[in-house]
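1. have a look at this prediction, sequence included:
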Amino acid sequence: MKLSPNTALIPIDVQRGFDYPPWGRRDNPSMERNGQRLLAAWRQRGLPLIHVRHDSVHTGSPLHPSHPGNALREGFEPLPSEAVIGKSVNAAFIGTDLDLRLRRLGVDCVILFGISTDMCVSTTARVASNLGYRTVVVGDACCCFDLTDADGAIIPAETIARAHLATLRAEFAEVIDTDILLAAI
């Protein structure tokens, strides 16, 4: 894998609120370790980094700004020089200045990871691709949760993650692992 020098890392919604109800069992216990490895490498090289945080508009949500769950997880807090974009929908580009910030930095490639694979990471990747960014999703630095289907059956998080990463790979993004990305930078 070859990266453009104009590449930004975008951690998405790595927040404490996902440890509260209604979120259930999740896949990928290595998400935090892999994400922290990415952050450390990016920071060491001084590459563009923009954090995304979900600021729910629903006051009862563990991701609402008034809830302690809105905070980024330990080890994912931004440094004073790093930007944080607050969003209230799934795509980090909708209702925010993320696209403007990236364009001002001359970014043409975005590297995405975070929570959750099937929701905000996937939606952001799809929009990034549609906006013309080379889009890379670090699959082993993402996680998602079990979901209930229309018949009441549980779909395991691992199945959901696998399907979403496959659809992203088919049309919207390159999907790689942390070690491959670290070797490329």
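-> That came through, no problem. These figures come from a predicted structure and were not determined experimentally.
2. every contact and neighbour count from this point should use C-alpha atoms.
-> Noted.
3. and the lengthiest strand in the chain, what does it pack onto?
-> Across the chain, the strand with the greatest residue count (assigned by DSSP state E) is strand 134-143. Packing partners of strand 134-143 (3 or more C-alpha pairs under 8 Å, 6 or more residues apart in numbering; DSSP states H and E): helix 31-45, strand 109-115, helix 122-130, strand 174-176, helix 178-184.
4. repeat that for 10 Å
-> Applying 3 or more C-alpha pairs under 10 Å, 6 or more residues apart in numbering; DSSP states H and E, one finds that strand 134-143 contacts strand 7-12, helix 31-45, strand 109-115, helix 122-130, helix 157-167, strand 174-176, helix 178-184.
5. what's the helix or strand following that strand in contact with?
-> For strand 134-143, the following helix or strand on the C-terminal side (DSSP states H and E) is strand 147-148. Residues outside strand 147-148 that contact it (C-alpha atoms under 10 Å, 6 or more residues apart in numbering) are 23, 24, 25, 26, 153, 154, 155, 156, 157, 159, 160.
6. use this one as the comparison:
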Amino acid sequence: MATALFVIDIQNDLATDPTTRIPHADRITAAGRRILSAARGVTKPSTGTPELIIFVQHEEKPEDGPLVPGSAPWGLVFEPQLGAACERLVAKQTRDTFESNPALDFELKKLGVSSIIAFGIQSECCVESTCNGALAAGLEVTLLSGAHSTYSDSSSGKSAVQIEREVEERLRKKGAQVMPWEDAVAAWENAEK
């Protein structure tokens, strides 16, 4: 059975704009570069190596936020490679990629995908919601620890890293696996040897 790698909402507003980006944006983009390089380098798929890469891009109406299609904030930091049949762009208008794209689980299963590996921005919003959507669709889920993050929450006093850990714990309780992104990359690279 195949695995799909979900790259969730690593968009300019959240990751590169110095006035709006999340506190740990540099860590997420550096991890993303390594993860994508390793995933794209897999030529001998084995258990747990991604065979499909889904780039998720959030869209908003101008009155709802800055991620307006065609705008600079909406742009992706990482994009599908032109002509790469195993890389796809998926737009969404809700936190859960599966809710925004009701046929997505069917399309993935038709391609033999039984599990997803996820990372991106924001941990407690679109990352967690998409993982929950995948679990509800009957897919196995692995969240890459260290490769997802969010804003700190001043109202609760929780740091971004505390929120990351809480999301990981909630997803673990629902049956998801949480793995350091470095371990996933090492496994994919070792599968090539």
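-> Yes, it's here. What you see is a predicted model, and the numbers here were worked out from it, not measured in a lab.
7. related to what we said a few turns ago, closest to residue 90 of structure 1 out of the helices and strands packed on strand 134-143 of structure 1?
-> helix 122-130 (6.1 Å; C-alpha to C-alpha).
8. re earlier: looking at the helices and strands packed on strand 134-143 of structure 1, which is buried most?
-> Neighbour counts (mean count of other C-alpha atoms under 10 Å) averaged over each of these peak at strand 109-115, with a mean of 25.
9. next, the mean deviation of that one compared to structure 2.
-> After superposition onto structure 2, the mean distance of strand 109-115 of structure 1 to its aligned counterpart is 0.4 Å, using mean C-alpha distance after the TM-score superposition for structure 1.
10. residues in structure 2 aligned with that strand?
-> The counterpart of strand 109-115 of structure 1 in structure 2, using TM-score structural alignment, spans residues 115-121.
11. then stretch 129-142 of structure 1?
-> Mapped onto structure 2 using TM-score structural alignment, stretch 129-142 of structure 1 spans residues 135-148.
12. list the buried ones in the matching stretch?
-> For stretch 135-148 of structure 2, the buried set under the neighbour-count rule, 16 or more other C-alpha atoms under 10 Å, comprises 135, 139, 140, 141, 142, 143, 144, 145, 146, 147, 148.
13. what of stretch 75-94 of structure 2?
-> In stretch 75-94 of structure 2, counting by 16+ other C-alpha under 10 Å, buried: 75, 76, 77, 78, 79, 87, 88, 90, 92, 94.
14. before we move on, what about stretch 86-101 of structure 1?
-> So for stretch 86-101 of structure 1, counting by 16+ other C-alpha under 10 Å, buried means 86, 87, 88, 89, 90, 91, 92, 93, 98, 99.
15. in what helix or strand does the counterpart of the last one in structure 2 lie?
-> This points to residue 99 of structure 1. Matched to structure 2 by TM-score structural alignment, residue 99 of structure 1 sits across from residue 105. Element membership for residue 105 of structure 2 (DSSP H and E) is helix 104-110.
16. quick one: the longest strand of structure 1 to structure 2 mean distance?
-> Mean for strand 134-143 of structure 1 is 0.7 Å (mean C-alpha distance after the TM-score superposition for structure 1).
17. returning to that earlier point: and of the contacts of strand 147-148 of structure 1, the nearest to residue 58 of structure 1?
-> Nearest to residue 58 of structure 1 out of these is residue 23 (C-alpha to C-alpha; 15.3 Å).
18. ok, and the closest non-adjacent residue to the closest one?
-> Nearest residue to residue 23 of structure 1, sequence neighbours excluded (C-alpha to C-alpha, 6 or more residues apart in numbering): residue 145, at 6.9 Å.
19. check residue 51 of structure 1 too.
-> Per C-alpha to C-alpha, 6+ apart, closest to residue 51 of structure 1 is residue 84, 4.6 Å.
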